[in-house]
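In: Compute the structure for the input listed below.
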Amino acid sequence: MTTSQSIAAGPTGRVVVVTGAARGIGRAIAERFVADGDRVATIYRGGELPKGVEAYVADVTDSAAVDAAFTAIEADMGRVEVLVANAGVTKDQLLMRMSDEEFQSVIDVNLTGTFRCVRRASKGMIRARKGRIVLVGSIVGTLGGAGQVNYASSKAALVGMARSITRELGSRGITANVIAPGYVETDMTAALSEEVRKTYLKNIPAARFASVDEIASVVSFVASDAAGYISGALIPVDGGLGMGH
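Out: Model prediction:
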């Protein structure tokens, strides 16, 4: 299979970049694309990767490093057909105690870092007149979260980014969507106390946290031909937590 094949559901051998694929949701997304038969690369800062994922070390806060990583991916694997911008950080703090650095550093990774990757990946997509851009947001971007002014702001802004990309590049066969996970079973949520978990679960109609595979399945669909007429959408994967938002 070659990278010249059209975007389609199932094994196609597309070149897919998933940022931050060493753990959690990003890891599950990368594993899903590998299972689908795609050729997967990650831009990340380090860590053990799933089998079949090619590593390109770069910091998404550095434009030159991002450009160099994409150039290397294109040289090694071919034109990038799917970008999943997943890399993100949290630095939770109450509003009155949040420093400029705590706010700006989260914005620079989660929002500006996403912009850097989208800008670079879109070059090849525009030339080929096809592509899939999937931004990993969060239910916090719509519901808000105490102590998460920085994180919520960064994730809410991804919706405006995806919709602007859709208006700008939609006629060229490129889609851009935001996936908004709710609470997901990860190492971070596993460390929550039983009391905190019960509080969260009480507000989720599905009465459980998502698995990382459930998030990955939605990303896989949005990146497929079957979702070719979905663009500029905010797609919640939250068990009903954010209904109406």
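In: Every contact and neighbour count from this point should use C-alpha atoms.
Out: Noted.
In: Tell me which other helices or strands the longest strand belonging to the chain touches.
Out: When the chain is parsed with DSSP state E, its longest strand is strand 174-181. Strand 174-181 sits against strand 131-136, helix 149-169, helix 212-222, strand 234-237, with contacts defined as 3 or more CA pairs under 8 Å, 6 or more residues apart in numbering; DSSP states H and E.
In: change it to 10 Å
Out: On a contact count with 3 or more CA pairs under 10 Å, 6 or more residues apart in numbering; DSSP states H and E, strand 174-181 meets strand 82-85, helix 113-128, strand 131-136, helix 140-143, helix 149-169, helix 212-222, strand 234-237.
In: from the chain's centre, how far out does that strand sit?
Out: Relative to the chain's own centre, strand 174-181 is displaced by 8 Å; criterion: CA atoms, centre = their mean, to the nearest Å.
In: Quick check: buried residues in that strand?
Out: By neighbour count on 16 or more other CA atoms under 10 Å, the buried set for strand 174-181 is 174-181.
In: could those residues be laid out in a markdown table, adding distance to residue 193?
Out: Formatted as a markdown table, the buried residues of strand 174-181 follow (distance: CA to CA, whole Å):
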| residue | distance to residue 193 |
| --- | --- |
| 174 | 43 |
| 175 | 39 |
| 176 | 36 |
| 177 | 33 |
| 178 | 30 |
| 179 | 27 |
| 180 | 24 |
| 181 | 21 |
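In: Before we compare anything, build this one as well:
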Amino acid sequence: MAAPTAHQTHSRPLEGRVAIVTGSSRGIGRAIALHLASLGAKLVVNYTSASSAAEADAVAAQINSSSPGSAIVVRADVSEPSQVQSLFDAAEQAFASPVHILVNSAGVANPSRSSIAETSIETFDRIFSVNARGAFLCCREAANRIKQGGGGRIILLSSSTVATMKPNAGAYAASKAAVETTVKILAKELRETRITANCIAPGPTATDMFLAMPKEIIKRAIEDCPHGRLAETYDIDRVVGFLASDASEWINGQVIGVNGGIV
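Out: Just a heads-up that it's a prediction; the model follows:
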């Protein structure tokens, strides 16, 4: 990306940049979308299921009500190649600009928290379809599209579960390990493109999805953290904001733990 102006550096470091945040109707993705918008980015708020449409619209409305906020909403399943292409097409058409930033936040977990021995193939396929295949497809599209804008940022979300290897998270942890491998190889493949590719691995975060877990799991997560609390979404979105900016130019191919010391 081009060197930031003084105005960009001090107030809106992402001004004029177009960002896609997948899975941004709620939770960590929502927080990231709102934060990038506050830094000046033009946002594509993405969701998958019809039940999330109202939440996605609310995120875009909040961005558009700020000054000089700008956001559109695009429904797309990141596990489907044609829909990923349409997602990028919509961004380019709406903002008359190439995409500069991809944050792949869309993901699913194993709601039953079953062991590997008890995980159904349907559950395994669903987790890998969204988490691993979805990340791969978004990276593939971004690698081609972001080049058109002269450089940019690809940021994927993994999980501290890859490192902690907690029981009953085998399929989920494996899918996120694939995400981490993807970003490391992608960073090397994109040499000389001025595109960086990095991954953050959040620890347990106080989102609706995690707070729906059994109380004993939440209690253990808090006890495991040296800070004695769950992460808040702002703990995550600030790191993404930094990685999306020009200030992170020399960080590439990294998996950054954002977990309060759990790992």
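In: Tell me which of the helices and strands packed on strand 174-181 of structure 1 lies nearest to residue 96 of structure 1.
Out: helix 149-169 (10.5 Å; CA to CA).
In: so where is that closest one in structure 2?
Out: Under the alignment (TM-score structural alignment), helix 149-169 of structure 1 falls on residues 170-190 in structure 2.
In: Give me the neighbour count for the aligned residue in structure 1 for residue 240 of structure 2.
Out: Using TM-score structural alignment, the partner of residue 240 of structure 2 in structure 1 is residue 219. A count of neighbours around residue 219 of structure 1, defined by other CA atoms under 10 Å, yields 23.
In: Mind listing what's buried along stretch 37-54 of structure 1?
Out: 38-45, 49-50, 53-54.
In: in the stretch 1-150 of structure 2, which spans are strands?
Out: Counting by DSSP state E, counting those that start in this stretch, one finds strands in the stretch 1-150 of structure 2 at the ranges 18-22, 42-47, 71-75, 101-104.
In: Ok, which of these comes nearest residue 221 of structure 2?
Out: Proximity to residue 221 of structure 2 (CA to CA) singles out strand 101-104 among the strands of the stretch 1-150 of structure 2, at 24.3 Å.
In: how close does the closest one sit to structure 1?
Out: Average distance, strand 101-104 of structure 2 versus aligned residues of structure 1 after superposition (mean CA distance after the TM-score superposition for structure 1): 0.2 Å.
In: Read off where that strand ends up in structure 1.
Out: Using TM-score structural alignment, strand 101-104 of structure 2 lines up with residues 82-85 of structure 1.
In: related to what we said a few turns ago, adding distance to residue 154 of structure 2, write the strands of the stretch 1-150 of structure 2 out as TSV.
Out: Rendered in TSV, the data for those read as follows (distance: least, CA to CA, whole Å):
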stretch	distance to residue 154 of structure 2
strand 18-22	10
strand 42-47	15
strand 71-75	19
strand 101-104	5
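In: Out of those, which gets nearest to residue 248 of structure 2?
Out: Per CA to CA, nearest to residue 248 of structure 2 of those: strand 101-104, 12.8 Å.
In: Packing partners of the closest one?
Out: Against strand 101-104 of structure 2 (3+ CA pairs under 10 Å, 6+ apart) you get strand 18-22, helix 27-38, strand 42-47, helix 134-145, strand 152-157, strand 195-202, helix 233-244.
In: Could you list every helix and strand in contact with the first one?
Out: Pointing back at strand 18-22 of structure 2 there. Going by 3+ CA pairs under 10 Å, 6+ apart, strand 18-22 of structure 2 lies up against helix 27-38, strand 42-47, strand 71-75, helix 81-95, strand 101-104, helix 134-145, strand 152-157.
In: Return the most buried member of those.
Out: Among those, strand 42-47 has the highest mean neighbour count (mean count of other CA atoms under 10 Å), at a mean of 29.
In: Now it on structure 1. Mean distance?
Out: Mean for strand 42-47 of structure 2 is 1.3 Å (mean CA distance after the TM-score superposition for structure 1).
In: For that strand, grab the matching residue range in structure 1.
Out: With TM-score structural alignment as the criterion, strand 42-47 of structure 2 aligns to 39-44.
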